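K.L.:
Sequence unavailable; structure follows:
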């Protein structure tokens, strides 16, 4: 929110929310420092608190900078609110705001956090207004909303009750590192996320997030394997993206070479196109195998949970001294209920078909007959020379390009000089057409 355009939009929004914002008399009263009893400045505190919350929610701001708020948001020609530090401190004491420095580091263990409290107790004293102004602040409701959004976004791409992603993937869901840190700390504190790491030549960091109402579970050996696979999958996808860019660059270079008549360079780029295509196919095959492995592991975990649920059910039956016959009777009643429901559904379905008028059926048949007739006309239509050229272009490959250039070079050596000049331009155009289809 430090951008000049965004600040201008924010100021316009403030004027919409506070119509008398530019009134000098009221502005002077609003910008003065708090004094006296709480009842004397309570209404002014509520005004600034509600205004800050409204702005934060409207512009979807997670991290707040007190200095930016004071010197940019609420700066009126050099006049800044003297009460802002008191307002922010009150919001912090009331639990509306949190300091970024108060968040526990989710990458460290509980023991290290406990040792930090023992060795540095002074760091956990109540903050002053100066401490608030020199820190970054987070509105609690915005933090809760952002955590909910992250879980929802991950749920849309994962069907399991939890998922494991790399730290790079997790941070890509946020604007900056501190936002990801705050949300991960919040989720970890509430048992909804777990930080993972693998020590190797290149340390791999990741996050396991619960996508259900249950707390996240920990299976160190399996979690590490999945994290390693997810990291490998991201690396493969990144390499595929690089090859795609190289393929486009080689293709453009080959087109330029053909149009300039440099057949040697065009042939070299055509070979690079073929190598890039083969490399991409191999990486895609590896990527598919990794995805399949992750899926198999996830299925195995789900099967284990089903098995545990069956064991739990058997234990409950035993503890409650339930007879097997009672359980079978309940299952039989459930089957009868399902059969009756299916009978009702079939009856309703057959009744809906009987309610269709004959005229409606005839109208649908006419539409279908007309559609089939139109498709037959298109199929039986004669193929023109332009259609043939388009088909040739669509089916061309880098191998076809190499063959076309080789044939062109052979023809240019046989024909005489004058004919060679007229045919070389035509050959280049054919090569270009073949390459454009690559």
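P.N.:
Arrived safely. Since the model is a prediction, treat every value here as computed from it, not as a measurement.
K.L.:
Every contact and neighbour count from this point should use C-alpha atoms.
P.N.:
Will do.
K.L.:
Give me the longest helix you can find in the protein.
P.N.:
Assignment by DSSP state H gives helix 263-319 as the longest helix of the chain.
K.L.:
Quick one: list the elements packing against it.
P.N.:
On a contact count with 3 or more C-alpha pairs under 8 Å, 6 or more residues apart in numbering; DSSP states H and E, helix 263-319 meets helix 220-260, helix 398-414.
K.L.:
Please compare the first structure with the one that follows:
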């Protein structure tokens, strides 16, 4: 999950500065260039300067990509990421976000269907989305960057192909989350991927209250087939394998600590013998 200060893989300020490429106007809050880029769009959409619109679209996605984020709170994007000394923020960003949303480049997480919810809830959500008119983006919204989720989807599939020979694979939800900066970012991506049919969420209850959660991922095609009983059995086996690996890791750490303490004890004994 992106932290409250807007950081992902690295600090947001460092990410923005890196993507700006040392542009001199960025560090001149009183300069005409900065004010021209930061001021709000006026007039009709056809009157907006296209280079300025494309600049902010591109910069926003590049910063999010550098932070390894597929989603971000709207208030961080508009009020934090690109803020300059003196509290100066790009007044055009809300309009840029709405434009990206209209083009399908940005989706709101609140409008995506949560795959972990029940079937009745999902049906109600689909019906309500068709009936309710679209509202403007508000500061509390979580923005989901479609192209960045698609990129992460391809990256995950590429990594999984190296260890699977089948056309699909089943991984635990914990494993899926590990491909993202945080759990909230992973959840936003999962909502998008399952709604687009690019992944399937599955859950099985083995021992109350333990519920095994996983994701079925396509490795060849762009869409994941429906979940089968075999997938559920596979999820259980994969979960057991990960649980055993965690236990082995704990034993390894304990063994390393034991060896370290033994070496320290021997060194102390040797030093004491020499002094004696």
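P.N.:
Everything's here; your move. Predicted, not measured: the structure shown is a model, and the values here were computed from it.
K.L.:
so what number do they get for TM-score?
P.N.:
Here the TM-score for the pair of chains, by TM-score structural alignment, normalised by the length of the second structure, is 0.81; 262 aligned residues with a C-alpha RMSD of 3.1 Å.
K.L.:
that older thread, what's the next helix or strand after the longest helix of the first structure aligned against in the second structure?
P.N.:
From helix 263-319 of the first structure onward toward the C-terminus, using DSSP states H and E, the following helix or strand is helix 324-354. The counterpart of helix 324-354 of the first structure in the second structure, using TM-score structural alignment, is absent.
K.L.:
what's the closest of the helices and strands packed on helix 263-319 of the first structure to residue 436 of the first structure?
P.N.:
Closest to residue 436 of the first structure of these, according to C-alpha to C-alpha: helix 220-260, at 7.3 Å.
K.L.:
That closest one vs the second structure - mean distance after superposition?
P.N.:
Its aligned residues in the second structure lie a mean 2.1 Å from helix 220-260 of the first structure after superposition (mean C-alpha distance after the TM-score superposition for the first structure).
K.L.:
Does anything pack onto that helix? Which helices or strands?
P.N.:
Secondary elements touching helix 220-260 of the first structure (3+ C-alpha pairs under 8 Å, 6+ apart): strand 162-166, strand 193-198, strand 204-210, helix 263-319, helix 417-436.
K.L.:
Which residues are in contact with the aligned partner of residue 113 of the second structure in the first structure?
P.N.:
In the first structure, residue 113 of the second structure lines up with residue 104, judged by TM-score structural alignment. Contact partners of residue 104 of the first structure, counting by C-alpha atoms under 8 Å, 6 or more residues apart in numbering, are 113, 185.
K.L.:
For residue 104 of the first structure, which three-state class applies?
P.N.:
Three-state secondary structure (criterion: DSSP: H, G, I helix; E, B strand; the rest coil) places residue 104 of the first structure in coil.
K.L.:
I'd like the distance between it and residue 113 of the first structure.
P.N.:
7 Å (C-alpha to C-alpha, to the nearest Å).
K.L.:
before we move on, the earlier item: what would the helices and strands packed on helix 263-319 of the first structure look like in TSV with mean neighbour count and distance to residue 141 of the first structure?
P.N.:
TSV is the format used below for those (neighbours: other C-alpha atoms under 10 Å; distance: least, C-alpha to C-alpha, whole Å):
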stretch	mean neighbour count	distance to residue 141 of the first structure
helix 220-260	17	31
helix 398-414	16	56
